[in-house]
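>>> Give me a model of this one.
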Amino acid sequence: MSTPSAPAGHPRTFTDRLPSLAEIGPLIALLLACGFFISQSNRFLSFQNLSLILQQTMVVAVIAIGQTLIVLTGGIDLSCGMVMAFGSIIMTKFAVTLGVPPVLAILCGIAASALFGALNGVLITRIKLPAFIVTLGTLNIAFALTQIYSNAESVSNLPDAIMFLGNTFKLGPADVTYGTVLTLLMYGATWFVLRDTVPGRHLYALGNNPEAARLMGLSSQKILLTVYTLAGAIYGIAALLSVSRTGVGDPQAGQTENLDSITAVVLGGTSLFGGRGSISGTLLGALIVGVFRNGLTLIGVSSVYQVLITGMLVILAVAADKLSHRRG
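The predicted model follows:
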């Protein structure tokens, strides 16, 4: 949770005050990736391209917020991408087919995603099933329900209110979407909760040592159920961002976002063993994924190789986390 302090009676040295490699590693990796693609393409560093990276990253970045909360408890969520897709179909079908007012349709989509999160939480806390198995099962359930309810067809002709977050405003020479602003605000709020509130400290305590947390009087079941339900609601917000960016409710969406979000979390320095990591690192991790995808596209690398490189990145990050855990 925090950097160990110097032994009692000994003043902290300059090296003690330096941030750890886990804290600055994601920033270094992001700068190196940017430096490489700047050297390979003169279009990479343009304001419009940097704005495009933020737009392309915001959906995965928001999903990664929920994934971070879960991973900090020592769990994992493989269903996040398909839960997002289900939420997007609910809100768009309700608005277009059923004529539900747009704001209410959006709330219904977020609620549907939150219910999936609550289902994950109940199965994990009450029946004591492993998070990996539970979320693998709900991934398939969400996928099937999405295809059934949408008839495997995209939903178009959406009302303007659902599309609002995809609108842009000028920030200097770049066009920035309102969805990007919302993403950054969500990261700021999560950073505050994890760093400066009691629930945030309880979440870290549970992930760091469940038995010690129990002896402190913390209810692991209550915390986990809250975290999984909140993560589901966050996936619903990501669904709104996805719809506002693409302009349709796409039943084929969300099929790679689970891997992308886990990659963002582990690249950001959050330990898959729980109890260690930061939401700011996750944002950097999501930007690393976005920079790689964008940069490889600019230099003409096939999308198949982009997926290959993403897979390699997550394996390397998990291996580094494992080695760090062993040394600890």
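
>>> from here on, contacts and neighbour counts on C-alpha atoms
Fine.

>>> Would you indicate which residues of the helix or strand where residue 323 lies are buried?
Per DSSP states H and E, residue 323 falls inside helix 303-327. The neighbour-count check on helix 303-327 (16 or more other CA atoms under 10 Å) flags 306, 309-310, 313-314, 317-318, 320-321 as buried.

>>> show me what contacts the residue most central in space within the chain?
Per CA atoms, centre = their mean, the C-alpha nearest to the average position across the chain is that of residue 64, at 0.8 Å. When contacts are counted by CA atoms under 8 Å, 6 or more residues apart in numbering, residue 64 touches 261-262, 264-265, 282, 286.

>>> Please report how far it lies from residue 72.
The gap separating residue 64 from residue 72 is 12 Å, by CA to CA, to the nearest Å.

>>> One more: residue 281?
13 Å.

>>> I'd like the structure of this one too, to check against the first:
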Amino acid sequence: MATTARAPLASPPIPTTAAERLERARLPSLATLGSVVALVLACAFFAWRTDRFLAGPNFSLILQQVGVVGVVAIGQTLVILTAGIDLSCGMVMALGSIVMTKFAVDLGLNPYLAIACGLAVSTAFGFLNGALITLVRLPPFIVTLGTLNIAFAITQLYSQAQSVSGLPDQMTALGNTFRIGQTEVTYGTVAMILMYLVAWFVLGQTAPGRHVYALGNNPESARLMGIRTARLTLLVYTFAGLIYGIAALMLVARTGVGDPQAGQTDNLDSITAVVLGGTSLFGGRGMVLGTLLGALIVGVFRNGLTLMGVSSVYQVLITGILVILAVTTDQLSRRRG
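Down below sits the predicted model:
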């Protein structure tokens, strides 16, 4: 008696071409979706524990508190997508803020020209990082650790470890507010959100953005596809330096001074935001909007625990646990893929 052969069970399609892999890399990862869930649960928990959490002014305060690190984290996201790392970002930002404030106050330079000088210095440090990584072929960790110390030393020497006050109004304009209902919102918050939208569009909808993902996925394959990987890496680090300069301006606008002690933990805070947002530390996968979610998660936890009267030590503890969970999720999803 003849038997009919059974057709094999259908399995989900696996991306086989480079284009399919890149498209998959730009979709929300399991870690990114986990970030959304974590943010919603955190908001629900703190809304249950304290009546002040859901107030409009409190949400505005959270956005102000994460604004500077959130902008720094945009540059960090670009770097990590290429499978790199930037430990110098916080101190490069601090140096940029000192340069622009001292040029305006001590040298009497036009405020806009002083801001441009601060942006130029931050961009130059980004270019230096990229040049050492691509031309000398040094590891990003070592290069940016070195430039972190260089930027810190220059900041302290040039400022003589003194804050710069008496800033012109043009430098603090992003700290001004406008009213939405009963809530005061700063222009810096709007600037941060706009920067995230621009970065999301560039990474997701343009050829340079696709090239960044390709570089992070497999540098050799990207080179064989015709992408000039060394030049792209140099551009990513340089552009990240420019973003740190913009963060420096936002920092000055928020604090009203040029602070040489600023930025000393922003490198780790920015990496935390990137990781919590679902971007893989191995490069080539993640979404910049996820980084915004990661920054908001940290901001919500710190704000909520403060409202509850919990010690700041527990804020650091919870942040560390969240980072480990995010990296673990990334590892598991990579192995399953």
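
>>> just to revisit the earlier point, got CSV for the buried residues of helix 303-327 of the first structure, with distance to residue 78 of the first structure too?
Converted to CSV, those look like this (distance: CA to CA, whole Å):
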residue, distance to residue 78 of the first structure
306, 20
309, 20
310, 16
313, 18
314, 14
317, 18
318, 16
320, 21
321, 19
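
>>> Going by distance to residue 123 of the first structure, which of those wins?
In terms of CA to CA, no member of those lies closer to residue 123 of the first structure than residue 318, at 26.1 Å.

>>> pretty sure the closest one is touching residue 265, no?
No. Judged on CA atoms under 8 Å, residue 318 of the first structure makes no contact with residue 265 at a distance of 10.1 Å.

>>> Mutual contacts of residue 281 and residue 72 of the first structure, please.
residue 270.

>>> Show me what residue 230 of the first structure lines up with in the second structure.
Using TM-score structural alignment, the partner of residue 230 of the first structure in the second structure is residue 239.

>>> Contact partners for its match?
Applying CA under 8 Å, 6+ apart, the residues near residue 239 of the second structure are 75, 123, 126.

>>> Quick check: of those residues, which has the highest neighbour count?
Highest neighbour count within the contacts of residue 239 of the second structure, by other CA atoms under 10 Å: residue 126, with 30 neighbours.

>>> That one -> the first structure?
For residue 126 of the second structure, the residue aligned by TM-score structural alignment is residue 117.

>>> Which of the helices or strands spans that match?
Using DSSP H and E, residue 117 of the first structure falls in helix 102-125.

>>> which residues in the second structure does the helix or strand following that helix align to?
Once the chain leaves helix 102-125 of the first structure, the next helix or strand it forms, by DSSP H and E, is helix 131-150. Aligned using TM-score structural alignment, helix 131-150 of the first structure spans residues 140-159 in the second structure.

>>> average distance between the matching stretch and the first structure?
In the superposition against the first structure, stretch 140-159 of the second structure averages 0.7 Å from its aligned positions (mean CA distance after the TM-score superposition for the first structure).

>>> what span of the second structure lines up against the helix holding residue 323 of the first structure?
Against the second structure, helix 303-327 of the first structure falls on residues 312-336 (TM-score structural alignment).

>>> Same check on stretch 279-291 of the first structure?
Using TM-score structural alignment, the partner range for stretch 279-291 of the first structure is residues 288-300.

>>> which other residues reach the matching stretch?
So stretch 288-300 of the second structure is contacted by 32, 35-36, 38-39, 42-43, 62-63, 65-66, 69-70, 73-74, 77, 196-197, 199-200, 270, 272-279, 319 (CA under 8 Å, 6+ apart).

>>> Now the buried members of the residues you listed.
For the contacts of stretch 288-300 of the second structure, buried by 16+ other CA under 10 Å: 32, 35-36, 38-39, 42-43, 62-63, 65-66, 69-70, 73-74, 77, 196, 199-200, 270, 272-279, 319.

>>> quick check, residue 185 of the second structure in a helix?
No. Assessed with DSSP: H, G, I helix; E, B strand; the rest coil, residue 185 of the second structure is strand; it does not lie in a helix.

>>> Please tell me how far the equivalent of it over in the first structure sits from residue 168 of the first structure.
In the first structure, the residue paired with residue 185 of the second structure is residue 176, using TM-score structural alignment. Per CA to CA, residue 176 of the first structure is found 5 Å from residue 168 of the first structure.

>>> between those two, who's got more neighbours?
Of the pair residue 176 of the first structure and residue 168, residue 176 is the one with more neighbours under other CA under 10 Å, namely 21 against 14.

>>> I figured the more buried one hits residue 50, correct?
No. Residue 176 of the first structure lies out of contact with residue 50 (CA under 8 Å); the separation is 9.8 Å.

>>> Stretch 110-124 of the second structure: how far from the chain's middle?
21 Å (CA atoms, centre = their mean, to the nearest Å).

>>> Residues touching it, excluding its own?
By CA under 8 Å, 6+ apart, stretch 110-124 of the second structure touches 92-93, 95-101, 103-104, 168, 170-171, 238-242, 244-246, 249.

>>> For ChimeraX, write the select line for the buried members of those.
To isolate the buried members of the contacts of stretch 110-124 of the second structure in ChimeraX, using 16+ other CA under 10 Å:
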select :92,93,95,96,97,98,99,100,101,103,104,171,238,239,240,241,242,244,245,246,249
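
>>> got the residue ranges for the strands in the second structure?
177-180, 183-186 (DSSP state E).

>>> Check the mean deviation of the last one from the first structure.
So that's strand 183-186 of the second structure. Averaged out, strand 183-186 of the second structure is 0.5 Å away (mean CA distance after the TM-score superposition for the first structure).

>>> That strand packs against which elements?
helix 56-81, strand 177-180 (3 or more CA pairs under 8 Å, 6 or more residues apart in numbering; DSSP states H and E).

>>> Go through these and name the closest to residue 301 of the second structure.
For those, the distance to residue 301 of the second structure is smallest for helix 56-81, at 9.8 Å, taking CA to CA.

>>> could you give the angle of the closest one to helix 140-159?
For helix 56-81 of the second structure against helix 140-159, the angle by axes from the mean of the first three to the mean of the last three CA atoms, to 10 degrees is 130 degrees.

>>> What span of the first structure is helix 56-81 of the second structure aligned with?
Mapped onto the first structure using TM-score structural alignment, helix 56-81 of the second structure spans residues 47-72.
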